[in-house]
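# Requesting a structural model of the entry that follows:
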Amino acid sequence: MINALYPLIRPLLFSLEGERAHEVTFSMLETAHKLGLLGAHESRPEEGVTLMGLRFPNRVGLAAGLDKNARHIDALGALGFGFIEAGTVTAQPQAGNAKPRLFRLPEAGALINRMGFPNEGAEVIAQRLAQRRFKGPCGINIGKNATTPLEDAARNYVECFRVVAPHADYVTVNVSSPNTANLRQLQQVDQLRPILDALLEARVQLVSSSGKQLPILVKVSPDLSSEDFAAIARLVRELRIDGVIATNTTITREVVKGVPNSEQQGGLSGAPIRSLALQSIPILREHLGKDVPLIAVGGIDSGAAAVAALQAGADLIQIYTGLIYRGPKLVTEILAAVGSFTKSARPT
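Down below sits the predicted model:
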């Protein structure tokens, strides 16, 4: 039912300012969830996969950014996602950048955002994670507070990690958003290493106190060079980081040049970055080897795009902007395409 309704209500939503439309959409989603109208996809055993010690009911996940404050995990899960990533969350609450900060590019099937990690802070979000009923893995994407100097980034990430880790199924280290000043510098191996070292030490303490094993992943930018991707992949293997998410939004604009709103500052997501994001997958896979899980995200707005990411070397995929343009039907389409692909790829 929800699949049929979304095309009818999308014009109304797109008539609203971006963040207001976001609020209205989630209000409608929660109502539909409470009324049992979402018709959750029941994953079949053959759709599932075990990675990083976690059982994913299917390979299709929601990327971080849509549910920043982990308010809607259960309702989103009812759309059929195999896993959900909430956030980005920071140790301390912050308002993010000045509004307006979210812009649609309908002609390109894209968004530009300069949100700047607005969120209610790790303590509040950890409490919500603890109350979720969604049965699939739920990750939490963590970032640096805007007021924290780069030289103090490791401490800030660890502060956030310690609060959310007990209630998350995995944690993603976001060093690739273009919307917090200088954050992307932390992707440089000499700056990324101390952050990951500190988080790994915090995880040792978590295991010691609770016995909980918690995968740690790194999310990278699509704007890195092949050499940068290779260097990060080597660091991931050296430190035994559990996985990589590729990619975040891009600051490039060539593919949307001349499109209304394309001049806005921020990260570009959606269909125009598909090729750029996809190019990173085989490079990372080559240097990660076969055993490090790789999650593809960026411009995946069809079943064919999802299959292309898997063919390129990804183990899982995530969507965000495509969901805004195509609605919940996109989840159903991707699940069918991925199911057919994995079935045909299995040895007989």
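# use CA for all of it now, contacts and neighbours both
OK.
# Quick one: residues contacting Leu310.
Applying C-alpha atoms under 8 Å, 6 or more residues apart in numbering, one finds that Leu310 lies in contact with Ala296, Leu316, Ile317.
# Return the distance of the second one relative to Glu151.
With the distance defined as C-alpha to C-alpha, to the nearest Å, Leu316 ends up 33 Å from Glu151.
# quick one, which of those two is more surrounded?
Taking other C-alpha atoms under 10 Å, Leu316 and Glu151 do not tie; Leu316 has more neighbours (24 against 10).
# and for comparison, fold this next one:
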Amino acid sequence: MYKLLIRPLFFLFDPEKIHHFTFSLVRFLCKVPGVTSIFKSLYTVNHKSLERQLFDLHFKNPVGLAAGFDKNAVLYNELANFGFGFIEIGTVTPKGQVGNPKKRLFRLKDDKGIINRMGFNNKGLEAAIHQLKKNRGQLIIGGNIGKNTQTKPEDYTKDYLECFNGLHPYVDYFVLNVSCPNVSSHAKLNDKDYLLELISEVQAANKTFAKQKPIVLKIAPDLNTSQLDEIIDLVKETNLDGVIASNTSVDRTGLKASEERLTEIGNGGLSGQPIKEKSTRVIQYLSEKSNKAFPIIGVGGIHSAKDALEKIEAGADLVQIYTGFIYEGPKLIKQINKAIIKKANQ
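All right, here's what the predicted structure looks like:
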């Protein structure tokens, strides 16, 4: 039904506008008596073989929603009804910001991809905290944090710390987003010396809390092997809890979309099917080269159960979807979980 009726209708409209409309629709439907139960019965799968113990957290299943979808933590309670094991909110910045000028979100239908240059648009830390206080405790919540666009380089770490300290009581794990191609001073955020400083400061803040929260790093899919070796060394050196592989890509190689279309769209991060193999290779390299030294959350181009299993076989402990959720619909979560159960019972 989704791919036959709903998606063709939604794809007639501007991607960002339909995103906000969908949020309103889901929120409205979940207020209708009985609809929440219907969603859960349609999409939720519960099975012992789906459960994961990672970062000292118990995940009821390994399929999550990546950051960027519920930026302001306004729909995670309703999205829990679609069978996710965890949801990552954000990217959250200390102050609310409008992000980059519109139009900034583009579908590549033939490629089953999306290009975005949103620019960390969100309502800010206090708004996210306000929404997270409504948490019904249905699943694990991750907090993806970043810096404000106007923040000076010498104050980047302060931004991360402000978000970390503010969200600490309300999320189960943290993601340091240093790999989004749509923010200023992207180079500094990928400098190893700066990452050492940032991670050390955040971990020091973590130790001031009675209960420490896991911290993972989200990396780009475009890193070469020497850069990935640096990531492995960085995780070892700082005792980071894990890595998310990967963020969006700036590479446009092999797309079906015409050069004219890509020129019209301009810069931005590419997600969806076109980055599937690239992100899987990153996962496999990190897993094999580190001898499975740390957990990996695999994300990038998961549009089927087969895609998810490939990520897991490559070394991912958990997986996340975003663009696949938009193209394939909520049934994808159930398909992945059922495939994992089947694989476990073979």
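# Got a TM-score for the pair?
Both chains were compared after superposition, and using TM-score structural alignment, normalised by the length of structure 2 their TM-score is 0.94; 337 aligned residues with a C-alpha RMSD of 1.5 Å.
# cool, now which of the contacts of Leu310 of structure 1 survive the switch to structure 2?
Taking both residues aligned by TM-score structural alignment, their matches' C-alpha atoms under 8 Å as the threshold, the shared contacts between this structure and structure 2, drawn from these, are Ala296, Leu316, Ile317.
# Make CSV from these and add secondary structure to it.
Compiled in CSV, the kept ones among the contacts of Leu310 of structure 1 are given as follows (DSSP: H, G, I helix; E, B strand; the rest coil):
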residue, secondary structure
Ala296, strand
Leu316, strand
Ile317, strand
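# any chance of those in a markdown table, with distance to Ile232 of structure 1 too?
Shown next, in a markdown table, are the kept ones among the contacts of Leu310 of structure 1 (distance: C-alpha to C-alpha, whole Å):
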| residue | distance to Ile232 of structure 1 |
| --- | --- |
| Ala296 | 16 |
| Leu316 | 19 |
| Ile317 | 20 |
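# and which of those is nearest Val175 of structure 1?
Val175 of structure 1 lies nearest to Ala296 out of the kept ones among the contacts of Leu310 of structure 1, by C-alpha to C-alpha, at 16.3 Å.
# I'd guessed that closest one sits against Asn248; true?
No: look at Ala296 of structure 1 against Asn248 with C-alpha atoms under 8 Å: they stay out of range, at 9.7 Å.
# More neighbours: which of those two?
Relative neighbour count places Ala296 above the other of Ala296 of structure 1 and Asn248, with 30 against 26, counting by other C-alpha under 10 Å.
# residues contacting the alignment partner in structure 2 of the more buried one?
Aligned against structure 2 by TM-score structural alignment, Ala296 of structure 1 finds its counterpart in Gly298. Shown in contact with Gly298 of structure 2 (C-alpha under 8 Å, 6+ apart): 244-246, 279-280, 283, 311-312, 316-320.
# Quick test: name the residue nearest the centre of structure 1.
Nearest to the mean C-alpha position of structure 1, by C-alpha atoms, centre = their mean, lies Ala63 at 2.6 Å.
# from the contacts of Gly298 of structure 2, which ones fall inside helices?
Ser279, Thr280, Ile283, Lys311, Ile312 (DSSP state H).
# Double-check Gly270 of structure 1 against Thr321; I have them as touching.
Yes: applying C-alpha under 8 Å, one finds Gly270 of structure 1 in contact with Thr321, separated by 5.2 Å.
# Please identify which helix or strand holds the alignment partner in structure 1 of Leu25 of structure 2.
Leu25 of structure 2 is assigned Met28 in structure 1 as its aligned equivalent, the criterion being TM-score structural alignment. When secondary structure is defined by DSSP states H and E, Met28 of structure 1 falls within helix 18-34.
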